[in-house]
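Asks: Below is the sequence, then the predicted model.
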Amino acid sequence: MLENKLKLNNDKTEALLLRSSSKSFSVGKPTTISVCGCEISFSSSARNLGFYIRDDMSVELHIKNVCRSAYSELRRISTIRHLLSVDSTKTLVSAFVLSRLDYCNSLLSGCPKHLLEKLQKVQNSAARLVLKAHKRDHVSPLLRTLHWLPIQARIKYKLSTLCHSFFSDTAPVYLSDLLRVYSPSRQLRSSSDSRTLHIPHIKTKTFGYRSFSHAAPS
């Protein structure tokens, strides 16, 4: 901040002490940290560019907020659904609901299944609203009709898109530095495929498997 001649606004600044939920503080969690002469309090969660993260690196809070805002938009659209065509409703839902489900969804790779199911329920409700289906109707045919990928597949699609930008040299440096092309130690039939990425060895399944450097190549 000093290099860029920026002044810290301590009223709008939060600090997170990131840790695993299984780890505890041996001495006690600190309450503040001094930055540029300002005392910044540690928070249990914070928002960065619209994405919520907790100090134990859980995405549960983010998914909770996404579901709440998405259901709010669905209720608003449902009040005028009888005035709209299927295509118009699909456009509104895509703009105000699916966009929320897709925002930063690459960060949700590998998160617990029960959390992704909450997002899937939102998408299921959206599909039923667009096609005026009953709440007991099976949702898979509805998603196929709308050409909507389910939540898990949308996350994989986003990661694949980021990998494609790596191969096309359009990825930002902070992402391309995390990936490298796989080069086998001996000649294999797959050696000629330059689109295979190296999957690094990961020690921790909880967070290591969710990291971009592992999830994207996988």
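Replies: Right, received. Where do you want to start?
Asks: Only C-alpha atoms from now on, for both contacts and neighbour counts.
Replies: Will do.
Asks: What residue, apart from its backbone neighbours, is nearest the residue nearest the centre of the chain spatially?
Replies: The centroid of the chain falls nearest to N105 when counting by CA atoms, centre = their mean (2.5 Å). Excluding its sequence neighbours, the residue lying closest to N105 (CA to CA, 6 or more residues apart in numbering) is I155, at 5.7 Å.
Asks: which element is T161 on?
Replies: Using DSSP states H and E, the element containing T161 is helix 151-167.
Asks: re the thing from before, so the residue nearest to N105 touches C104, yeah?
Replies: No - the pair I155 / C104 is not scored as a contact, 9.1 Å apart, by CA atoms under 8 Å.
Asks: picking that back up, from the chain's centre, how far out does the helix holding T161 sit?
Replies: Put simply, helix 151-167 sits 11 Å off its chain's centre (CA atoms, centre = their mean, to the nearest Å).
Asks: quick one: stretch 162-182 to chain centroid distance?
Replies: 18 Å.
Asks: and if you look at stretch 136-143?
Replies: Distance, stretch centre to chain centre, for stretch 136-143: 24 Å (CA atoms, centre = their mean).
Asks: Below is an additional structure, to be compared with the one above:
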Amino acid sequence: MAAIRKIGQIRHFIDDETAAKLVHAFVTSRLDSCTALVYGLPDSFITKLQLIQNTAARLVARTPRSQHITPVLQSLHWLPIKKRAAYKILLMTYKALNQLAPQYISDIVTYYKPVRNLRSSNKLSLTVTSRPSTKFYGERAFVYAAPSLWNNLPLQVRSSITVSSFKSRLKTHLFNI
């Protein structure tokens, strides 16, 4: 990516904080622009995006290519691309459930309400629509992906009261898995 190359050319003139700001402005903003569309793509597509993120992380942290990237990403508090996509979908789901998202998204996700009293009644689970007709495209749709990802979260994360506590718990959970 040209932006990484340009930042790399001036890297020795700028401090770490400025480098991080430049990378966020020109690289991660582009990686995040369509992150929800990345969810469910085959690894061959995601690998290309992950390489861009890895290069940007190495540039910010001043680490050589021979060093493993996972500790670098963790020190920068950056989620890998796959987990980043799940994070964005789950954040939008949380906002939709708490009426902080547009109405058309809030209408898609609904809490699971069994007809009788079950142990699963208070788990804050979402209603999962029926299986999609196409595996590749259907499971990537928000209407299916959001409840699937949400129902796999621990109850502690799902029951967060504020958006900031949800973000913090979700990011911690995604780093741990």
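Replies: Arrived safely, thanks for sending. These numbers were taken from a predicted model, which means no experiment stands behind them.
Asks: picking that back up, aligned partner of the residue nearest to the centre of structure 1 in structure 2?
Replies: The alignment partner of N105 of structure 1 in structure 2, by TM-score structural alignment, is T35.
Asks: give me every residue that touches its match.
Replies: I81, R84, A85, K88 (CA atoms under 8 Å, 6 or more residues apart in numbering).
Asks: quick one: which of those has the most company?
Replies: Sorting the contacts of T35 of structure 2 by how many neighbours each has (other CA atoms under 10 Å) puts I81 first, at 23 neighbours.
Asks: biggest helix in structure 2, by residue count?
Replies: Looking across structure 2 with DSSP state H, the single longest helix is helix 43-61.
Asks: Next SSE downstream of that helix?
Replies: Past helix 43-61 of structure 2, the next helix or strand by DSSP H and E is helix 70-76.
Asks: That following helix packs against which elements?
Replies: Applying 3 or more CA pairs under 8 Å, 6 or more residues apart in numbering; DSSP states H and E, one finds that helix 70-76 of structure 2 contacts helix 43-61.
Asks: What distance do you get for the match of N105 of structure 1 to L97 of structure 2?
Replies: Separation of T35 of structure 2 from L97 of structure 2 (CA to CA, to the nearest Å): 20 Å.
Asks: ok, now L76 of structure 2?
Replies: Using CA to CA, one gets 30 Å for the distance from L76 of structure 2 to L97 of structure 2.
Asks: Look at these two and report which has more neighbours.
Replies: Between L76 of structure 2 and L97, counting by other CA under 10 Å, L97 is the more crowded of the two (18 against 13).
Asks: Report the contact partners of the more buried one.
Replies: Residues counted as contacts of L97 of structure 2 (CA under 8 Å, 6+ apart) are S106, V109, T110.
Asks: V97 of structure 1 now?
Replies: Residues near V97 of structure 1 by CA under 8 Å, 6+ apart: A70, Y71, E73, L74, A126.
Asks: Kindly indicate which of those residues lies nearest A171 of structure 1.
Replies: Taking CA to CA as the measure, A171 of structure 1 lies nearest A70 of these, at 29.3 Å.
Asks: nearest residue to the counterpart of S125 of structure 1 in structure 2 other than its sequence neighbours?
Replies: The alignment partner of S125 of structure 1 in structure 2, by TM-score structural alignment, is T55. Closest residue to T55 of structure 2 apart from its sequence neighbours, by CA to CA, 6+ apart: I4 at 7.7 Å.
Asks: Can you tell me what H138 of structure 1 aligns to in structure 2?
Replies: Under the alignment (TM-score structural alignment), H138 of structure 1 maps onto H68 of structure 2.
Asks: gap between the residue opposite V23 of structure 2 in structure 1 once aligned and L188 of structure 1?
Replies: In structure 1, V23 of structure 2 lines up with V93, judged by TM-score structural alignment. V93 of structure 1 sits 47 Å away from L188 of structure 1, going by CA to CA.
Asks: Great, nothing more from me.
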